[in-house]
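>>> With the sequence up front, the predicted model follows.
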Amino acid sequence: MVAVEDVEIEVKTKALLALPVVVALAACGPTASLPPGSPVAGTTPQASAATPPPTQATQTAPVGRAAASPAVASPSPSPAAPTRPVGATYGVLVDVLTSPTHYYANEVGIDGRVWASMVLDKRTPISSLSGHPIDLPHVSTSLTALYVLNGDSAVVSLRVPDGKQTLASHLQVGPNMEAAFSVSPDDARIAVSVLDFGRSPVHVTLYTESINGSNHQVIFESDSNYVWPVAWHSGLLVLAHAYGPFEEDVAKAAPGLDNPYSAVSYHIVDPVTASRVVLMGSCTVSGPLSPAGSGCIQGGTIDWAGNTAPWRTTDWGTVSSAAAVSPDGRWVAAAPPTNPKVMAIYATSGNVYTYLDGPGLRDWAGWLDDQTILTGSYTDPNWTPQVANVIRGGIVNDVVGPHGFYAARLPTDIV
């Protein structure tokens, strides 16, 4: 591993010692079994909105586009570095398409400005005669920090708002293994799933521990139920469940490609025993997780109690679309089946409230608050991410420089 002193972190005023991750900060600029029940593969909690949206949704003209904001990936030194706005919200874009050896984690503000851009090592490629090993999630967010995977096992944290970077954890990953992790909102605990592709069938081990590595406990192991942690909710652990450990397994259900976790359902489990408390599996989940639950393919939502609510007003037939439900549960962003090149904002009635340019059916948006979305792309390396207030209305801010898909909100709103 590269020594801490060997890596430089650039800021507007000075160079800081850092870990083996390059970051440009922009100024102003275990053993148990899951309970019985096969997963298949709505909105209870409410988040407050800055301005109450209209009670009656009506179709409107598309949101307008703003002039491109200046790129800020590599700022030059200046006399002072402005402090980030208190209570600011960011979206995390992850780009795995640009480089064969590195991936990029970009922190984007609500105005489209890039506040941090991290260059990280990808996992060591694994060869298997059974298929292409799944590319597990790379990042996690807490109430105070962004956590990113560097290489196979190093978890690095980037704090908000001071930009302090530290080596937060080291995952127990050996040869031919791959891991995914989720840090609790209070930064106290970490849950980790390790997939061992050196065994046949592939073996998954789920463990939890304190963020400092103490209190290590294996809570679940399996050769057939493939789960990995993606969030913590109300003190419980949220596990993404996939059809299998290979990309070919995920492709059997195309909707598995419609969220950042390759999930078809979620198991909400006790973080000590792995006993399941809730199964979010009565629809095929879609889009990133939300305080309201999750979107479903073909126009529905599912809440944290596992209850679904249909939103569609037309027959989607065989078409499915990545759908993202807003934090307050009042809106869903998804490409309509008749026009996959736009991102429509659906009201609970199923009517389209407004729309803007979209990356396609397979790509999801992320809600930064009850009104604002960030659109990225998992499939198109040339798609320019956008930030737009789609409820109050206003301009669309292009995110200049970074590409990638929406992976998480910072700070997390899943608590």
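On my side now, so go ahead.

>>> Please make it C-alpha for all contacts and neighbour counts, starting now.
Noted.

>>> any chance you could map the helices in the stretch 101-250 of the chain?
Along the stretch 101-250 of the chain, counting by DSSP state H, counting those that start in this stretch, helices occupy 247-251.

>>> those strands in it, which residues are they?
102-109, 114-121, 139-141, 145-150, 154-159, 165-170, 177-183, 189-196, 203-210, 217-222, 226-233, 236-242 (DSSP state E, counting those that start in this stretch).

>>> do the same with the stretch 251-400 of the chain
Under DSSP E, counting those that start in this stretch, the stretch 251-400 of the chain gives strands at 265-269, 276-280, 285-290, 293-296, 300-302, 308-310, 323-325, 331-334, 342-347, 352-357, 365-367, 372-375, 386-389, 395-398.

>>> Turn those into TSV, including mean neighbour count and distance to Phe220.
Converted to TSV, the strands of the stretch 251-400 of the chain look like this (neighbours: other Cα atoms under 10 Å; distance: least, Cα to Cα, whole Å):
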stretch	mean neighbour count	distance to Phe220
strand 265-269	26	11
strand 276-280	20	11
strand 285-290	31	23
strand 293-296	33	24
strand 300-302	27	25
strand 308-310	17	28
strand 323-325	34	29
strand 331-334	30	34
strand 342-347	25	39
strand 352-357	21	43
strand 365-367	30	30
strand 372-375	26	35
strand 386-389	25	39
strand 395-398	21	43
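
>>> could I get the ones you listed as CSV with distance to Ala145?
Converted to CSV, these look like this (distance: least, Cα to Cα, whole Å):
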stretch, distance to Ala145
strand 265-269, 23
strand 276-280, 27
strand 285-290, 18
strand 293-296, 22
strand 300-302, 27
strand 308-310, 32
strand 323-325, 23
strand 331-334, 26
strand 342-347, 29
strand 352-357, 30
strand 365-367, 18
strand 372-375, 19
strand 386-389, 21
strand 395-398, 24
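
>>> Could you say which one of the ones you listed comes nearest to Gly404?
Each of the strands of the stretch 251-400 of the chain has some distance to Gly404 by Cα to Cα; the shortest is strand 372-375, at 9.3 Å.

>>> Quick check: which helices or strands does the closest one pack against?
strand 365-367, strand 386-389, strand 405-410 (3 or more Cα pairs under 8 Å, 6 or more residues apart in numbering; DSSP states H and E).

>>> take the one below as the second:
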Amino acid sequence: MSGRYGVVITGLIGPALQASSYTVALVGADGRTAASATAARVLIGPEISTVSASASRLYFLDGPSRLRSLTPDGASAMVRDFAVGPGERVAFAVSPDDLRIAVAVIDVAAPTNSVRVYVEDLGGGGHRDLLTSQTRVMWPVGWRGSQLVLGTREDRCPVCDTFYFPSGYVVVDSSTGSTLFEVCTGGAEQDLTRNATPAGVLCVKNRGTQDRLTVDTVVAGWDGSERVVPMSCWAQGGSLSPNGELIADIEYPPCRQGHLRLLDRSGRSAAPPGFPEDGWPGGWIDDRHLVYRATNYRLMVVDIVTAKVSPVEAEGTFVASLPPNL
């Protein structure tokens, strides 16, 4: 496989929320669709993904238990079926080399949403139970070598849009399930977590007291470091570039409502002449190509060097890139 692709899926916003099926598409930096497939819709939660990208293909759920794959050349295949009981849903992450899969079985019917996480060979076998939880919803979102990255669901900001991201990340040993460290979990009320990249995770942290809101936009590194990005308005809708150098963000009051901005690590504008004025950042195909939702709700790709804008042929929501940015 050559090139990088964005992953766009339907069923997260608008009328498609009520559809019985959803579409997954691989789109290039020119906005054109390289491959697409349709599957039976799965109801889990807006922040829990039903897709996972490896270095070579996209994996997606077809109904509650069937796993399929899609390659950029359009080849689609059935991979396996999961053992799923009544009221259970699965979330998963395939390793970049297509050899292993981490699976979370979430009991959505239980009052506490109990979870068990295990790892297997992608084709079956090599089963290893990693962890269980009755109090914390966790699910696999990606791999970093032998480490497994889990997303968490926390209600720090019930009125905030989850933007299709977890509330925080827990990194565990993929052999033992032991927690190695956590990134952007816990925290104060109104804290937000945005996207995870090889360079770290974009977080919005309220460091103020009960009577005063003091918010920092932070890039939290996988090594435990924190880098504050000075911003006049924090990155509530921000998206960190894969190399960690840029933040694309939509402004909210008291800044200019709806303004699409591009900031460097010092908080200064990095937008080239002709950069779109308004829009909602969705994510990055690579360090140069940003996907955003325009004011007419269509997805667009902008080249952050030339400011060239290309419409995305596929409709839906940008949720990932292939190969994965983690």
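Thanks, I have it. From a predicted model like this one, the values you see are computed outputs, not experimental measurements.

>>> hang on, the earlier thing: would you mind giving the strands of the stretch 101-250 of the first structure as CSV with distance to Ala388 of the first structure and mean neighbour count added?
What follows is those, written out as CSV (distance: least, Cα to Cα, whole Å; neighbours: other Cα atoms under 10 Å):
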stretch, distance to Ala388 of the first structure, mean neighbour count
strand 102-109, 11, 24
strand 114-121, 15, 21
strand 139-141, 22, 27
strand 145-150, 22, 26
strand 154-159, 25, 21
strand 165-170, 29, 18
strand 177-183, 28, 26
strand 189-196, 33, 25
strand 203-210, 37, 22
strand 217-222, 41, 20
strand 226-233, 25, 26
strand 236-242, 28, 25
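
>>> The equivalent of Ala199 of the second structure over in the first structure - how many residues pack around it?
Counting by TM-score structural alignment, Ala199 of the second structure lines up with Ala292 in the first structure. Around Ala292 of the first structure there are 24 other residues, counting by other Cα atoms under 10 Å.

>>> swap in Ser20 of the second structure?
Neighbours around Ser20 of the second structure, by other Cα under 10 Å: 13.

>>> Same question for Glu245 of the second structure.
Neighbour tally, Glu245 of the second structure, other Cα under 10 Å: 14.

>>> And for Gly126 of the second structure?
Gly126 of the second structure has 10 nearby residues by other Cα under 10 Å.

>>> ditto for the one 10 residues further on
The local packing of Arg136 of the second structure (other Cα under 10 Å) involves 14 other residues.

>>> can you check Arg392 of the first structure too?
Count around Arg392 of the first structure with other Cα under 10 Å applied: 14.

>>> likewise Asn339 of the first structure?
Neighbour tally, Asn339 of the first structure, other Cα under 10 Å: 12.

>>> Please say which position in the second structure it maps to.
Looks like Asn339 of the first structure aligns to Arg256 there (TM-score structural alignment).

>>> And its match, how far from Arg293 of the second structure?
17 Å (Cα to Cα, to the nearest Å).

>>> repeat for Asp97 of the second structure
Counting by Cα to Cα, the gap from Asp97 of the second structure to Arg293 of the second structure is 31 Å.

>>> swap in Val204 of the second structure?
21 Å.

>>> Show me which of these two is the more surrounded one.
For Val204 of the second structure versus Arg293, the count of surrounding residues by other Cα under 10 Å is larger for Val204: 25 against 22.

>>> Give me the neighbour count for the alignment partner in the second structure of Gly198 of the first structure.
Gly198 of the first structure maps onto Ala109 in the second structure, with residues paired by TM-score structural alignment. By other Cα under 10 Å, 12 other residues sit near Ala109 of the second structure.

>>> Once you drop chain neighbours, what's closest to Ala109 of the second structure?
Gly87 (5.0 Å; Cα to Cα, 6 or more residues apart in numbering).

>>> So what does that neighbour match up with in the first structure?
In the first structure, Gly87 of the second structure lands on Asn176 (TM-score structural alignment).

>>> Next: Tyr22 of the second structure.
Tyr22 of the second structure maps onto Tyr103 in the first structure, by TM-score structural alignment.

>>> what's the closest residue to that match other than its chain neighbours in contact with, if anything?
Nearest non-adjacent residue to Tyr103 of the first structure, counting by Cα to Cα, 6+ apart: Val96, 4.8 Å away. With contact set as Cα atoms under 8 Å, 6 or more residues apart in numbering, Val96 of the first structure has these partners: 102-104, 404.

>>> Recalculate using a threshold of 7 Å.
103-104, 404 (Cα atoms under 7 Å, 6 or more residues apart in numbering).

>>> With Pro336 of the first structure instead?
Ala344.

>>> if you set the cut-off to 10 Å instead, what comes out?
298-299, 314, 316, 319-323, 342-346, 352, 355, 360-361 (Cα atoms under 10 Å, 6 or more residues apart in numbering).

>>> ok, those residues in the second structure: which stay?
For the contacts of Pro336 of the first structure, the aligned pairs still in contact in the second structure (both residues aligned by TM-score structural alignment, their matches' Cα atoms under 10 Å) are 314, 316, 320-323, 342-344, 360.
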